[in-house]
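> This is a predicted model, with the sequence first.
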Amino acid sequence: MDFEFKKNTLLGTYTVYCSMGHEAVAQWLESELGTEITNIDKHLDLLEQARISPFKEINLLGQGYSLSIYDNEVTIKANTVQDESDDWHDEELGSYSNETESVCGLDDFESLLVQWRDFIG
């Protein structure tokens, strides 16, 4: 997963851009974690727990997105997505579904959080 961070120095806001297919991760990072260092640290602790017990599922329900960690994979899913019917996999909705659900490896996700923490700190 490729990503890039930007800061608007006039407004003091931060933005995350993730590679195609990982747009939901960027949305989750901005909306659920934002620039709260302590919240980022809590999530890094969760990743450590996931490494210790990879087959114990960890689920966090956020305001707009949910995070699930299981078997060295992280899934970010918009809370508005109620089911996984065939409609979500329709070719015409492909780009929309990328914004509502993304999956990445635990190592990539950890790298994203660590670099985000460094960037905003």
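Looks like it arrived, so ask away.
> Going by C-alpha atoms from here, please, whenever you check contacts or count neighbours.
Will do.
> Pull the residues that contact stretch 23-38.
14-18, 39-40, 62-65, 76-78, 98-102, 117, 120-121 (C-alpha atoms under 8 Å, 6 or more residues apart in numbering).
> Strands - which of the residues you listed land there?
Among the contacts of stretch 23-38, the ones falling in strands (DSSP state E) are Tyr14, Thr15, Val16, Tyr17, Cys18, Tyr65, Ile76, Lys77, Ala78, Glu101, Ser102.
> Next up, a structure to set beside the first:
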Amino acid sequence: MDYEFRRNSLDGSVLALFSMDHEALGRWLSEELGEDKSKLVAVLQAIAELQAGELEQFQLVGRDFTLELDNEQAVVMANVLGFDQEHELQESMSLYDAESVSACGLEDFQLVLESWQAFLAES
């Protein structure tokens, strides 16, 4: 999983760019977490509690994306994917959701968050 963090020099906004299959992680970091350091600390604390066996699961529902953590992985999913389909798709059809769902190991996700935290501190 490759990623890059940038700050817009015009408006100061932050942007996380991730490699293919992990784009939703970048959008979650940029749009849901952003520069909210208290939310970042809360997610890092939840990871520590999961690793210590004090928590079994953690969920953070945002405006557009939901973060779900367990003791093995982190999953970021667009909230629109939770809708009930009124019409069944034909066998040969499927919904394109590659940019709406991303998953990675919990330790990898922790490293990403720590890198994000360092990026915010230096910029």
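Now that the structure is in, tell me what you want to look at. Only a predicted model underlies this, so the values are computations on that prediction, with no experimental measurement involved.
> Once they're superposed, what TM-score comes out?
Remark: TM-score between the superposed chains equals 0.84 [TM-score structural alignment, normalised by the length of the first structure]; 117 aligned residues with a C-alpha RMSD of 2.4 Å.
> re the thing from before, could I get the ones in strands among the contacts of stretch 23-38 of the first structure as CSV with neighbour count?
Shown next, in CSV, are these (neighbours: other C-alpha atoms under 10 Å):
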residue, neighbour count
Tyr14, 16
Thr15, 14
Val16, 19
Tyr17, 17
Cys18, 17
Tyr65, 22
Ile76, 26
Lys77, 24
Ala78, 22
Glu101, 22
Ser102, 21
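> Take these and write them to a markdown table, including distance to Lys7 of the first structure.
Listed next are those as a markdown table, based on distance: C-alpha to C-alpha, whole Å:
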| residue | distance to Lys7 of the first structure |
| --- | --- |
| Tyr14 | 4 |
| Thr15 | 6 |
| Val16 | 9 |
| Tyr17 | 11 |
| Cys18 | 15 |
| Tyr65 | 23 |
| Ile76 | 23 |
| Lys77 | 25 |
| Ala78 | 25 |
| Glu101 | 25 |
| Ser102 | 24 |
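> which one of those residues is nearest Phe3 of the first structure?
Phe3 of the first structure has its nearest neighbour among these in Cys18, at 4.2 Å by C-alpha to C-alpha.
> surely that closest one meets Glu99?
No - counting by C-alpha atoms under 8 Å, Cys18 of the first structure stays clear of Glu99, with 10.7 Å between them.
> tell me, what residue is most central in the second structure?
Most central in the second structure under C-alpha atoms, centre = their mean is Leu25, positioned 3.7 Å from the mean C-alpha point.
> Figure out the helix or strand that it lives in.
Secondary-structure assignment from DSSP states H and E places Leu25 of the second structure in helix 23-27.
> with the first structure superposed, average distance for that helix?
Helix 23-27 of the second structure: mean distance to aligned residues in the first structure after superposition is 0.6 Å, counting by mean C-alpha distance after the TM-score superposition for the first structure.
> What ranges does the first structure have for its helices?
Counting by DSSP state H, the first structure has helices at residues 23-28, 37-52, 94-100, 106-120.
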